[in-house]
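1. predicted structure and sequence below. I'll ask about it afterward.
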Amino acid sequence: MSQKLSLIPFYIESFVEPLAEIPQGVTMSQAPEIWDRSEKGKGVVVAVIDTGCDSRHPDLKDRIIGGRNFTDDDQSDANNFTDYSGHGTHVAGTIAASLNGQGVAGVAPEADLLILKVLRKDPVTGNFSGTYEWVIQAIDYAIEQKVQIISMSLGGPYNHPGLHAAVKRAISKNILVVCAAGNEGDGRHDTTEFSYPAGYNEVISVGAIDFEKRSAYFTNSNNEIDLVAPGMNVLSTYIGGRYAQMSGTSMSAPHVSGALALLINLGKKEFERELTEPELYAQLIKRTIPLGYPKTLEGNGRLALALPEKVAEVFGPLNMTNTRYTP
């Protein structure tokens, strides 16, 4: 099959010297405001299906519980999931970089990461891409490992039946699947750009905004966008123990993956049971704020994890339910 899934284009804005701070994207998502009640995502396993990860990075080495290489990099060594791009390492850091007093912290700084490498550098084009079969194998492996969340910042224009079936298998096992919406947008809400797997109704499709809460010029618009999160100049971990600011919906999706790790633990406390995938989706959408853009650009709005508590302070407990947006 000639079609391939590719790394959703992203932009390295700058490299940053070692520091000790909570990135602006994490604070804008209001994650620190619910860390205590959500145990910072402790015990929740997130599968990061991407370009691999720098497992020696000081902010990630304690978060990675395992990994697997599905590509033909490094002589197809299944145990070598080295990241040669930096993309997967950046995504992993936004989800769960440790709160260790150095570097950066992720949205869920005590969640666990399972690194599944499916994208490698094409020797001809130089682009990072992978076969549909590698991605499908990684999804099935994540299911076998009983992860609670799958995060994918990759995509392609081809609606592959096997990929869709794999996503459905994950959902049937109560796994939340989070995907970057794609960076083929033209800044208009009345045109449609689809990337898969983000285009499947079963997944949580995440678009990008900047820190001024403006829609990113590159973010895809379509009727499957569920919400938006920070995706411009996002600070996170990078290969070689470094840190970088990057832009793209690839940076937005991991904010939501980390948020769901927090909501899984929060849900257990509030409801005294494990919530189902649809219930966790409703809890996520309950924590969004509309920005005034059409739904094709922002879905239900921007991620705001502490919203119910803030509303309750003013108006009393918030009681609302949400379902997936269907145009």
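-> Ah, there it is.
2. make it CA atoms for all contacts and neighbour counts henceforth
-> Noted.
3. what sits against residue 161?
-> Contacts for residue 161 (CA atoms under 8 Å, 6 or more residues apart in numbering) come out as none.
4. surely residue 234 touches residue 251?
-> Yes. Under the criterion of CA atoms under 8 Å, residue 234 makes contact with residue 251 at 6.7 Å.
5. and these two? Which one has more around it.
-> residue 251 (33 against 25; other CA atoms under 10 Å).
6. and the most centrally placed residue in the chain, which of the three is it?
-> Nearest residue to the geometric centre of the chain (CA atoms, centre = their mean): residue 254, 2.5 Å. Under DSSP: H, G, I helix; E, B strand; the rest coil, residue 254 falls in the helix class.
7. next, the one to line up against it:
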Amino acid sequence: MVIGKQAERVDPLSEFTGKGVKIAVLDSGVNVYHSHIDQELGGLAFRVNREGGIELHEDIRDYLGHGTAVTAVMRQMAPDAEILVGKIFDEKLACYPSVLAEAIDWAVEQEVHIINLSLGVNRNHQVIEEACAAAIEKGVAVVASYNKQTGLLWPANYPGVFGVRAGEVPRMEWQLNALNNFSACGFPRELPEETQIYNIHGHSFAAAHFTSWLARLYEKQERKTVQDAMSYFQQYVS
């Protein structure tokens, strides 16, 4: 297989805003009062109770800041997209595979167009793989970050999932590395030039940037299934 456009920046679709696109952000929740959010967002939190079952509650407050930073990227890059919050992390950036799978299933039930997973695990979990496959089968795009250095390769490695890592890519653009494998900007929000070097950086935010770009693509083409997105990217693969 020969991959085209590997080092070429593609159309940023800067005139679109993600209007009409619904995104589920499965992360540590969100601080709706943060200046980068400043919007009431709906959603649910998922956790394992003492009996080992998964329970749902409405407290989606972010005690870690990760979900807020990821969501802030989308608020900036796709400001008119509708964001639904699925809180799966609480006191640390870790959860049971069954919790993530349950949240993916819930997002599909909410009829989202894109699920953003700014996260990764170091081995395959069948329950997560099945949840991703079911989402894709129903036309929902799943975007996941990955980190080769640490071995956090799933769910980005699952068939049909858009895997994204941080790279030297301008904001609002992406770079194709291989089929369903992309690089995107790894910075959350732009800082003044002299302080940009101190900004946090990572693969989580690359996934958020790619999700934002995909939302703008969906708005442009007025078709909002993962199969439509895959057809679009096929033009860059030869």
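-> That came through fine. As the structure is a prediction and not an experimental result, all values here were calculated from the model.
8. and the residue nearest to the centre of the first structure, what's its match in the second structure?
-> Under the alignment defined by TM-score structural alignment, residue 254 of the first structure is paired with residue 208 of the second structure.
9. circling back to that earlier point, now the closest residue to the residue nearest to the centre of the first structure other than its chain neighbours: how far from residue 127 of the first structure?
-> Excluding its sequence neighbours, the residue lying closest to residue 254 of the first structure (CA to CA, 6 or more residues apart in numbering) is residue 95, at 5.2 Å. Note on residue 95 of the first structure: its distance to residue 127 of the first structure, by CA to CA, to the nearest Å, is 24 Å.
10. please say which of the two ends up with more neighbours.
-> Each of residue 95 of the first structure and residue 127 has its neighbours counted (other CA under 10 Å); residue 95 has more, 33 against 15.
11. tell me which residues in stretch 41-55 of the second structure are buried?
-> 43-47 (16 or more other CA atoms under 10 Å).
12. repeat that for stretch 176-193 of the second structure.
-> Buried, per 16+ other CA under 10 Å, within stretch 176-193 of the second structure: 176-189.
13. out of those residues, list just those in strands.
-> 176-178, 181-184 (DSSP state E).
14. between all of those, which two are separated the most?
-> 178 and 184 (13.3 Å; CA to CA).
15. ok, the alignment partner in the first structure of residue 112 of the second structure to residue 113 of the first structure distance?
-> Aligned by TM-score structural alignment, residue 112 of the second structure pairs with residue 147 of the first structure. With distances taken as CA to CA, residue 147 of the first structure is found 9 Å from residue 113 of the first structure.
16. what is in contact with the two at once?
-> Shared contacts of residue 147 of the first structure and residue 113, defined by CA under 8 Å, 6+ apart, comprise 45-47.
17. residues in contact with the equivalent of residue 18 of the second structure over in the first structure?
-> Structural alignment (TM-score structural alignment) places residue 18 of the second structure against residue 41 in the first structure. Counting by CA under 8 Å, 6+ apart, residue 41 of the first structure touches 35, 108-111, 258, 261-265.
18. ok, residue 199 of the second structure next?
-> 187, 191 are the contacts of residue 199 of the second structure under CA under 8 Å, 6+ apart.
19. can you classify the equivalent of it over in the first structure by secondary structure?
-> Aligned by TM-score structural alignment, residue 199 of the second structure pairs with residue 245 of the first structure. At residue 245 of the first structure the chain is in strand, as set by three-state DSSP.
20. please name the nearest non-neighbouring residue to residue 245 of the first structure.
-> Once flanking residues are discounted, residue 245 of the first structure sits nearest to residue 235: 4.3 Å by CA to CA, 6+ apart.
21. secondary structure of residue 112 of the second structure: a helix, I assume?
-> No. Under three-state DSSP, residue 112 of the second structure falls outside any helix and is assigned coil.
22. quick check: chain neighbours aside, which residue is closest to it?
-> residue 22 (4.9 Å).
23. I'd say the one you found and residue 110 touch.
-> No. Using CA under 8 Å, residue 22 of the second structure is not in contact with residue 110; the gap is 9.2 Å.
24. those two - which one has more neighbours?
-> Neighbour tally, residue 22 of the second structure and residue 110, criterion other CA under 10 Å: the higher count belongs to residue 22, 21 against 14.
25. who touches that one in this structure?
-> Contacts of residue 22 of the second structure (CA under 8 Å, 6+ apart): 81-84, 111-114.
26. which one (most neighbours) among those residues?
-> Highest neighbour count within the contacts of residue 22 of the second structure, by other CA under 10 Å: residue 114, with 29 neighbours.
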